[in-house]
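1. Okay, here's the prediction I keep looking at, along with the sequence it came from:
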Amino acid sequence: MSLVQAPTSEFVGRQVELDRLGGLLAGGARLITLVGPGGIGKTRLVGEFVRRVHRARSHLVYWASLAELEGDCRATAQDVVQSAVCTFGGGSNYSADRAVLVLDNCEHLLGAVGPLIADLLAAAPGLTILATSREPIGWVDEYIVTVPPLSPVQSLELFRQRAELVGWVIPDDSQQLAVAARICRRVDHNPLFIRLAAARLRHQPPAMVLRELSGGADDKRLRWTHGARAGTEARHRGVYDVLAWSFALCGVREQLLLERLSVFAAGHQTDDGESPHRGIELDAVIAVCADDILPAGQIEHLLERLTERSLLSVHLTPAAMSWYLVESVQVFARDRLHHRDRAAAELLSARHRRYFCDKVAAGHVGWHSPADKSWIDSVGQEIRSAVEVSRPLPVPLPARTPSLWSELSQAERDVAVFAAAGWPNSAIAVRRHSSVRTVDAQVATIRQKLMIASRNEIARHIPEELAERVRHESERRPRRTSRVARYR
């Protein structure tokens, strides 16, 4: 059996990143980590690269997928990594002392995987580790390869390919291509989000898909799903699932700051790559977001952590920096902000609006040049963003909260009880005579319906009448057994 699995769908662009990976491998790099936000294509990129390495027969290639492992299962993570390494051996057409180990999806296991990587690299001089993660591993000689969004041309190519899969052909018509290009821009040129947008064409034309991407309170992207029941991981079945996975890995203050940043207008890198569209400066973040819970002195560090976790983007110049949330993250964070505390969200919006109104009042004397007009437009967009945040959600929170549990099916409620009791998905599957993939999908659906970021939050939504059952199942919770993932 092949050491590297065949691709399951199209591969678009990424030649710069492929060349970079090839140069690092040829130069003897020991740890190369591909970092970037969820859905950006890290796994697909490293898969394409190692397939080329495998075809060249220059290295043995092994693949360990860590996505399904739970974040606290240190022993299982060790078993997976060690099982992949222990299979290293000579092949008749390979150099026995040159091997590549891919560790896919490390971000939730950094505490377990980081020390193991250091030990493996010290013990195996001919080993190169390719890791994918939403943040760096933290090894001293780690090479970090940031996986960027697709270019506008590549995004449009991918969207047209995916649209054709669902039976919607986008012709070479300037107006229809313009709508498709705007859809790609509104989903941040993120490959997974482009695929999700194309899947919507099963139900409605591109113009209606674009209207769902309003960026405002009526934006519908968080309710999108992939539509596919096979070939997709639970955390990649929808925009909400992708972002909730990353959000759940953040600390409490990181989560709170990300939510508060949603009052700022969404930004994006301009096509020339030289400047951000609507960047946020540190002074503005402190003025709007800092308080007793988030002291001003901690804001810069928290911004750096959110950037490390690929939830916040940063633009650096030789003399300054600014940050921005891409639109999908902003929509997600704003939704979380409203559900956390609507009154606090309105107060934060008022602080944001007042800050930029004061900037307009202080800066009006210099409104002469085109650059000044660009600045005015940016400030105006921030004020419009504050107004948008203060608008009510389509369904008011007080009327919505009590009904969330009732939206679950009976099977989903049963799974939720086991999850709240601390049962791993594999044990739930055995108990319910189901498959792990089915339980993974059910847990993802539960999180989406309850509007929560992580599995750990399910317990907060368990009705009082089921609390005793949760306690009972918690006492009966089975001990985890090691699960080994090996790609031979």
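-> Structure received. Numbering: from 1, shown residues only.
2. CA atoms for contacts and neighbours, from now on please.
-> Fine.
3. how far away is residue 83 from residue 31?
-> 19 Å (C-alpha to C-alpha, to the nearest Å).
4. same thing with residue 122?
-> Per C-alpha to C-alpha, residue 122 is found 11 Å from residue 31.
5. what about the two, which has more around it?
-> A direct count of neighbours by other C-alpha atoms under 10 Å for residue 122 and residue 31 places residue 31 higher, at 25 against 12.
6. Check which helix or strand residue 3 maps to.
-> Element membership for residue 3, per DSSP states H and E: none, as it lies in no helix or strand.
7. residues touching it, list them.
-> By C-alpha atoms under 8 Å, 6 or more residues apart in numbering, the contact set of residue 3 is 61-63, 487-488.
8. In addition, the following structure is provided for comparison:
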Amino acid sequence: MTGSAEPSWRGGYVPAELNRFVGRRELLASARAKLGDPRLRLLSLTGGGGTGKTRLAVHLAHAVRRSYADGVWWVDLASVTDTGMVGRAVLDALPVDDISSPDSGEVLTAALAGREALLILDNCEHLAAGVAPLVVRLLTRCPRLRILATSRFPLRCPGEHLLDVPPMSTPSDPDHAVAREYEAVRLFEERAAAVREGFTVGADNAADAGRLVRLLDGVPLAIELAAPLVRSMALPEIVSALSAFRLGLLTDGPHHPGHHRTLWHTFEWSHQLCSPEERLLWARLAVFAGGFTMEAAVAVAGDAGLPGDRIPALLRTLVTKSVVTADTDAAPTRYSMLATVREYGLERLRRAEPPLPDLRPDPSGDEVAARRRFSRYYGEQATRHGADWYGPDEGRYLWEAAQDLPNYRAILDRCADATTVGEAEAGARIASALTAVRLWFFAGTLGEGLRALLRTDEALRRTGGPSAARLTVLAKAGWMALCLGEDTTAAELLTACRSLAEPTASEPGGEAALANLGFLTAAAAMLTGTAPVEPPTFAAVGADLAAAGDGGTVPMADLLGAIQAAFAADRHEAIAVTEAHLADARARGARWTTSWAQWARALAELRHGEAETAAEMFRAVLRAHWDIGDRWGSLWCLEALGWTSAALGRHEAAAPLLGAASAMQRRMGVRIGRLKPWAAAHTACVERVRAALGAGYEAAERRGADMPIEHAIDMALGHRAANRADAPAPARSPAPVLSEKQRAVAELIADGRTDKQIASALFLSPRTVHSHVGAILRRLGFGSRTEIAKWVLEQRR
């Protein structure tokens, strides 16, 4: 292993191995040798569906992760349906502070350019048109990066090396006494023993085990699906049932090549071993693009033909039969399907007739109805959370939306291709509601939010949707553009909104649409300086939004009003307005909104009160934003603390803070310096600090720009920066200061919780928990979670 990685990159992220890896010794050795070849940058594991490409990649990743200083990073592309979202999916998997850039490839190349890392792209075959160009771009501009891909087909990129992952070896003569020596038989034995204690393959059943794996062509996923049957059937019965079913297969089904056809046959067999209700549930659950809860399953799969009260028991049975997987670490439990299992379910959902004439008709052909329930459930979920955003459940709403982002993306993709007004309007409601719950600031990006809103508007325009719906989504898109610093785009969208205002007035929903136009107009005037903004403007805008039922946008109007007062009003009004906004947010128990209200209050204190008080307040906000993963807010705090340090005459501290904030903007693809109030404050601060430091300013600013973001945050909070790996270990304080959220994470580590369990308990993303753990290790000077747990126990005593 070379060098020392930043805490957030160290180790990377690879899914845990949930069971023992069986066989594949020569294949694994070959893959490791290829990854060890410095001339080989791109390795693709190819093979039919179910041959074990993903499982091999997981095991390989754990085996080689110590060889990469900046970690091994896993990217699951199975739930991505839009080739334009490949870069976004990769960013989601990395500890990159990207909030908004519309060019995710540019952010990725900047983040990975100097890193020694292995990127694993799993399930690439359906996105080759998006994956291949990104892979070429990254490998060209990131010389120390390597990429491992799994795909049914080659990516056809320059420099690609292929390693075929065939089915496991099976005995050519099942009656031979050494059948157990074959990989496929050992896998079956291992998985069967996991569900039936004491199960082994011996002289009495080796022939049947050999016949079984031969019938399944040694396809690992097919064997995994068959193994649980040993709980309810004798091995000869399983072989007999599978033999009869396979011989009776018709040839008019999907013509998948090679091993994937074998897998399809296995799914057909597993399907027939389910009850009619279980089959129906399997097919309907396939509309989920990502994970889902029990509540979602009931809402999407339930109807008169499959009552909702039957679904919990049926879902548990599908988990038992390995059709559905359950993540019990999450709270509530989240369920999911493997991509190939979901693919089969979707095919069943589209077919009204069974594959065999002697079977009863399959009632699972109503794909349209299932997708309609799917869209309706998530639409109602997003709309309700957006309307109720300003309150104590903000964190939970945001967590739930982030967990369901793959499902929301799938719905928005379908709505973007809408052929009816109803479908387009459904997409508009969801895109608007997700903007209200701030999802694009956290789980997605502002660039993704802008794109989703504009695609929704195009669908509305194409299908003849109402002006009110178009005005609402375009106004929210204009707000996204303003936050990006794209003032030209924002101006164009504002003009488009104004052209829709007159026809909107008389339409249902017109009041809310016009209120959103009022918000965009005031926000654009303030942030771009195109027109004066009177003190009562944002209060009036907030009142209009509240009256129209757009509660999620009200706190944003209040915040802008508070910031406007802090920048432009006199001392009395600035303090009064910001204090009133802070008091209201606290009264509602809205933690995220409160943290931003504190930022505005600190700004008022900086410009009209005590800079020392402002510094203390900005640091408190920075702790809160960093802890909940709000990188957008963390950036604003870094910049503001630079202003504050300059106001206090601490110029040597101000310059690196300004440099760190500028670097963070570049990495995130945002340009808050193009927002007029920030630009004026930034310019004045730079001039002041440059005058004080003279020729030393450039070096001090560059030091902050080159600093890892975690170190910059430590510096801004007044903590020591993390030492290099080769520096002497620092003396450990008997009671180091952790933030409230870090303390909560440490307590849960001591209780033996995993990152997923911690994330569920604290309404954080696993990636944010990972960052917290790194920060805790750094501040306590520890090297493992075990040391954190011991420290917490000592503190408790």
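-> Yep, it's here. What you see is a predicted model; the values in this text were computed from it and never measured.
9. which residue in structure 2 lines up with residue 68 of structure 1?
-> Alignment note (TM-score structural alignment): residue 68 of structure 1 maps to residue 79 of structure 2.
10. Is its match located within a helix, as I assumed?
-> No. Counting by DSSP: H, G, I helix; E, B strand; the rest coil, residue 79 of structure 2 is not part of a helix but coil.
11. Could you verify my assumption that it touches residue 405?
-> No. The criterion here is C-alpha atoms under 8 Å, and residue 79 of structure 2 misses it with residue 405 at 9.9 Å.
12. any idea how far the aligned partner of residue 64 of structure 2 in structure 1 lies from residue 98 of structure 1?
-> Mapped onto structure 1 by TM-score structural alignment, residue 64 of structure 2 lines up with residue 53. Distance, residue 53 of structure 1 to residue 98 of structure 1, using C-alpha to C-alpha: 11 Å.
13. Now the alignment partner in structure 2 of residue 185 of structure 1: closest residue in space that isn't a chain neighbour?
-> Aligning on TM-score structural alignment places residue 185 of structure 1 opposite residue 214 in structure 2. For residue 214 of structure 2, ignoring the flanking residues on the chain, the nearest one in space by C-alpha to C-alpha, 6 or more residues apart in numbering is residue 170 at 6.0 Å.
14. coming back round to it: residue 248 of structure 2 versus the match of residue 185 of structure 1, what's the distance?
-> From residue 214 of structure 2 to residue 248 of structure 2 the distance is 17 Å (C-alpha to C-alpha).
15. sec struct for the aligned partner of residue 55 of structure 2 in structure 1, please.
-> Aligned counterpart of residue 55 of structure 2 in structure 1: residue 44 (TM-score structural alignment). When classified by three-state DSSP, residue 44 of structure 1 comes out as helix.
16. What residues sit buried inside the top helix by length along structure 2?
-> Using DSSP state H to define each element, structure 2 has its longest helix at helix 367-387. For helix 367-387 of structure 2, burial by neighbour count (16 or more other C-alpha atoms under 10 Å) applies to 367, 370-371, 373-379, 381-383, 385-387.
17. Test my guess that residue 11 of structure 1 contacts residue 44.
-> Yes. Counting by C-alpha under 8 Å, residue 11 of structure 1 does reach residue 44; the two are 7.5 Å apart.
18. Tell me if the residue nearest to residue 214 of structure 2 really is in a helix.
-> No. Per three-state DSSP, residue 170 of structure 2 lies outside any helix segment and is coil.
19. wait, it sits on residue 215?
-> No. Here residue 170 of structure 2 does not reach residue 215: they are 9.7 Å apart, not a contact under C-alpha under 8 Å.
20. Mind checking which of these two has more residues around it?
-> More crowded of residue 170 of structure 2 and residue 215, by other C-alpha under 10 Å: residue 170, with 26 against 19.
21. Contacts only, for the more buried one.
-> Counting by C-alpha under 8 Å, 6+ apart, residue 170 of structure 2 has contacts 179, 182-185, 210, 213-214, 217-218.
22. and if you look at residue 51 of structure 1?
-> 4, 6.
23. residue in structure 2 matching residue 20 of structure 1?
-> Aligned partner of residue 20 of structure 1 by TM-score structural alignment: residue 30.
24. number of nearby residues for that match?
-> 13.
25. name the element it belongs to?
-> helix 25-35.
26. just checking, next helix/strand downstream of that helix?
-> strand 42-46.
27. helices and strands around that following strand, which ones?
-> Judged by 3 or more C-alpha pairs under 8 Å, 6 or more residues apart in numbering; DSSP states H and E, the packing partners of strand 42-46 of structure 2 are strand 145-151, strand 160-164.
28. For the last one, grab the matching residue range in structure 1.
-> Strand 160-164 of structure 2 falls opposite residues 142-146 of structure 1 when the two are matched by TM-score structural alignment.
29. cool, the first one as well?
-> Strand 145-151 of structure 2 lines up with residues 127-133 of structure 1 when matched by TM-score structural alignment.
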